[in-house]
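S.K.: Predicted coordinates and the sequence they were generated for:
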Amino acid sequence: MNLLLHRISRMLPLLTMSSLAAAAPAPACSGTLYLSFDTGNMRHAELIADTLARHHVKATFFIANEKTLRGDHALDDGWADYWKARAKEGHAFGSHTWRHGSFREDVGGQVHYRLMDGNTVTLDHTAICDEIRKPDARFRELTGRGLDPLWRAPGGRTTPNALQAAESCGYRHVGWAKAGFLGDELPSETYPNAMLVERALANLRDGDVVMAHLGIWSRKDPFAPMFEPLIAGLKARGFCFATLPRS
């Protein structure tokens, strides 16, 4: 009995210290960053989701029905479990348009919209809203919840008519900060991962929207594994992360 009491008495300081550490408030943030991801080819979707979960970081996903590396599309039934899991984790979601086209120029009250196959179509107000709303409706079918009232034009390229139409049908456009362009779509031969991480750590500031992709077709050395050191480094600088506000 005396031996047991002795062992317990030796453990008490450790238990107390552990309890205090668990109860200690998180350090105050020196700034907030808004990490966001566009769909891309979804090659590293699982890796990025695991990294975010491990670091308890919430992000905003902008979703288009893009072709993925496995040959389907990002809003096909095969991705339902992925999106359900992200929704359950508390991430936010916006539209990245349905066909991931490029808003080129206004023509009267319409917009020239260049598709991924190189063809250009002309969209009126109703068609612009449909292009933005379609991912919203499909996401609801897959997950049971709609998108947040946010959208991001592919490439960040907008026109006055496109912005006006989107706003009138309830979607606020969100781009990214200059320093928030992580460069994961740039050639890795001239923009190696270490350079991109170093640049982000040096230049990101409070309130910046950060943009990357869940997979890029062209980059030879993928950037996705760099989110581990990048997030750790930004937290070490005192940054916290939040989802983009709805309005």
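M.R.: Ah, there it is.
S.K.: going forward, measure contacts and count neighbours with C-alpha atoms only.
M.R.: OK.
S.K.: Which helix runs longest in this structure?
M.R.: helix 2-23 (DSSP state H).
S.K.: Quick check: residue 59 touching residue 36?
M.R.: Yes: Residue 59 is within contact range of residue 36, at 5.4 Å (criterion: CA atoms under 8 Å).
S.K.: All the helices of this protein, in order from the start?
M.R.: Going by DSSP H, the chain shows helices at 2-23, 45-54, 80-89, 125-143, 160-168, 193-203, 227-236.
S.K.: Any chance you could list what contacts the fifth one?
M.R.: By that I understand helix 160-168. By CA atoms under 8 Å, 6 or more residues apart in numbering, the residues outside helix 160-168 that reach it are 103, 106, 109-111, 125-126, 128-129, 132, 172-173.
S.K.: Which ChimeraX command selects the buried ones in these?
M.R.: The ChimeraX command for the buried members of these (criterion: 16 or more other CA atoms under 10 Å) is given here:
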select :103,106,110,111,125,128,129,132,172,173
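S.K.: Save the contacts of helix 160-168 as JSON lines, and put in distance to residue 32 too.
M.R.: Output for the contacts of helix 160-168, formatted as JSON lines (distance: CA to CA, whole Å):
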{"residue": "103", "distance to residue 32": "30"}
{"residue": "106", "distance to residue 32": "35"}
{"residue": "109", "distance to residue 32": "38"}
{"residue": "110", "distance to residue 32": "37"}
{"residue": "111", "distance to residue 32": "35"}
{"residue": "125", "distance to residue 32": "35"}
{"residue": "126", "distance to residue 32": "36"}
{"residue": "128", "distance to residue 32": "32"}
{"residue": "129", "distance to residue 32": "31"}
{"residue": "132", "distance to residue 32": "28"}
{"residue": "172", "distance to residue 32": "20"}
{"residue": "173", "distance to residue 32": "20"}
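S.K.: Use this one as the comparison:
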Amino acid sequence: MIKKTNFCVNHPDVVASDTCSYCGKAICYNCRMPMGGWIFCSFQCLTLFMVQNTIKALFGLIGALFRPLKKLKRVSWRGWAEIVLTAGLLIGAFYLRRLTLEMAVLKGDLYRTAPAAVDSLFIEPPKIIEPVREGMVRESTLNIRGEAEPDHIVSLSVNGKPVEAVLPRGREFVFEKVRLHRGINRLEVRAISPSGGFSTLQTLMIDYASPTLSYLSEPLNRGSLLRKEVALTFDGGGSDNAADEILNALKKEGVRSTFFLTGQFIRQFPRTVRRIVREGHEVGNHTWTHPHLTTYAKNRRHQTIEGMTEEILHQEFSKTASLFKLVTGKNMAGLWRAPYGEINAEILLWAANAGYKHVGWTVGRGWEESMDTLDWVADTTSQAYYSAEEIVRKILQYGKQRRHGSNGIITLMHLGTERENDFPHLRLTDIIAGLRDQGCRFVTVTEMLE
């Protein structure tokens, strides 16, 4: 029997994932309001559900209280006297309390104590640590991390709808994979204390927009000139003999980077690939076979090379991404780097159609202004060969000669080398320390794009 597909009552074109525990209407993930193990479609249904269950509980309690009265016909005159006396005492206590409150109002006592009671309702608000700033994102989900008092309940609302409530672990709270709607999302976080006190709202405005073809087909060579951010990137092709030392340096310095790997690299060095992912780095697509895409090597022109088609390029992407998923269990970032940096408008559009944005490296006039280290060149007699010291000096001098310093630069190094000595990657810690001295913060390419 074919299972019937239900659609959300609020979004008729979206498949429903749940039903409301009160009204039974089908709702999608974005409309669900989880509370205490139940799912509701609105605050109204949640309220009615709570009222309904409260009434049931009260009737159950009343029934339990009156059940013993069935045996009253067997009670002696002394028992009846005790019942009447107890009832009289309860009624007297009620009216005495009411009289006391009325007298307090007349004397103004309640006015004097009211401000303190109101002040006690407000507690210290939670601190949001991630995301670090408002703005636009291109992912449909978002993680929210922060700090609050250990015994406070922290609640999250998206666009006015309660989404989730959590208890901090220690002082840290996390809302994972919060679903965003297209457009502006108003995220509100509030803390509630055990005594009923509540904090002011902490608000974030996040704009979610899926990547457009025009955005994806625009290559990235440098990030924002207004932020002191640097992206260290590494290409993996035919060798990984420098990978462990690079990863050791990044781990020691607490730096997350972006790696562009070919499918053949992933197939040859799965252990290295898994370590890259395990240590929190980002991985983009470097094609499967590392082919030439343009005629630049032949005629210094970036004309699409004969035989290269959109279908072939997509196969290069999909095979690499599929193997990466198989090896790591993770998805590749929607970023790619062309082999040899060979791109043109046609190739960029083909890649955009596959969901990939091209990431190059910061370029300028000549080697001194290019953040391609050429660390792969091993022939010391070649004009393209530069010593490790020259490479370090170039990167650190770049920011000292320009108005915007090293803001937004993207560097390029490789996970393999044919050099026998004077290895540039062994100076990676010097590069990191020098850029930090200039006030730079290290980010992944995706973080740079946010």
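M.R.: Done, it's in. Quick caveat, the model's predicted, so the values are computed rather than measured.
S.K.: Could I get the TM-score for this pair?
M.R.: The TM-score (TM-score structural alignment, normalised by the length of the first structure) is 0.74; 200 aligned residues with a CA RMSD of 2.4 Å.
S.K.: quick revisit: which residues in the longest helix of the first structure does the neighbour count mark as buried?
M.R.: Buried-residue list, helix 2-23 of the first structure, by 16+ other CA under 10 Å: empty.
S.K.: With stretch 260-278 of the second structure instead?
M.R.: 260-266, 270, 272-274, 276.
S.K.: What is the most widely separated pair among the residues you listed?
M.R.: 264 and 276 (15.9 Å; CA to CA).
S.K.: closest one to residue 154 of the first structure among the helices of the first structure?
M.R.: With CA to CA as the yardstick, what comes closest out of those is helix 125-143 (11.2 Å).
S.K.: Quick one: the residues in the second structure that the closest one pairs up with.
M.R.: Aligned using TM-score structural alignment, helix 125-143 of the first structure spans residues 310-328 in the second structure.
S.K.: residue contacts, the alignment partner in the second structure of residue 44 of the first structure?
M.R.: Using TM-score structural alignment, the equivalent of residue 44 of the first structure in the second structure is residue 242. Neighbouring residues of residue 242 of the second structure by CA under 8 Å, 6+ apart: 414-417, 425.
S.K.: Of those, which ones are shared with the first structure?
M.R.: For the contacts of residue 242 of the second structure, the contacts that are reproduced in the first structure, applying both residues aligned by TM-score structural alignment, their matches' CA atoms under 8 Å, are 415-416, 425.
S.K.: chain center to stretch 349-362 of the second structure: distance?
M.R.: Here stretch 349-362 of the second structure is found 22 Å from its chain centre; the criterion is CA atoms, centre = their mean, to the nearest Å.
S.K.: just stretch 93-106 of the second structure next, same as before
M.R.: That offset, for stretch 93-106 of the second structure, works out to 55 Å (CA atoms, centre = their mean).
S.K.: matching residues in the first structure for it?
M.R.: So stretch 93-106 of the second structure is aligned with nothing, judged by TM-score structural alignment.
S.K.: Export the helices of the first structure as JSON lines, with columns for distance to residue 178 of the first structure.
M.R.: Shown next, in JSON lines, are these (distance: least, CA to CA, whole Å):
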{"stretch": "helix 2-23", "distance to residue 178 of the first structure": "37"}
{"stretch": "helix 45-54", "distance to residue 178 of the first structure": "22"}
{"stretch": "helix 80-89", "distance to residue 178 of the first structure": "27"}
{"stretch": "helix 125-143", "distance to residue 178 of the first structure": "24"}
{"stretch": "helix 160-168", "distance to residue 178 of the first structure": "20"}
{"stretch": "helix 193-203", "distance to residue 178 of the first structure": "9"}
{"stretch": "helix 227-236", "distance to residue 178 of the first structure": "17"}
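S.K.: Of those, which is nearest residue 247 of the first structure?
M.R.: helix 160-168 (11.1 Å).
S.K.: That closest one: average distance to aligned residues in the second structure?
M.R.: Compared with the second structure after the fit, helix 160-168 of the first structure shows a mean deviation of 1.1 Å (mean CA distance after the TM-score superposition for the first structure).
S.K.: Which part of the second structure matches that helix?
M.R.: Under TM-score structural alignment, the match for helix 160-168 of the first structure is residues 345-353.
S.K.: residues touching the closest residue to residue 333 of the second structure other than its chain neighbours, list them.
M.R.: Leaving aside its sequence neighbours, residue 333 of the second structure sits nearest to residue 284 (CA to CA, 6 or more residues apart in numbering; 5.2 Å). Residues in contact with residue 284 of the second structure (CA under 8 Å, 6+ apart) are 258-261, 332-337.
S.K.: Map residue 284 of the second structure onto the first structure.
M.R.: So residue 284 of the second structure corresponds to residue 94, using TM-score structural alignment.
S.K.: same check, this time on residue 414 of the second structure
M.R.: Matched to the first structure by TM-score structural alignment, residue 414 of the second structure sits across from residue 213.
S.K.: I'm done for today, thanks for sticking with me.
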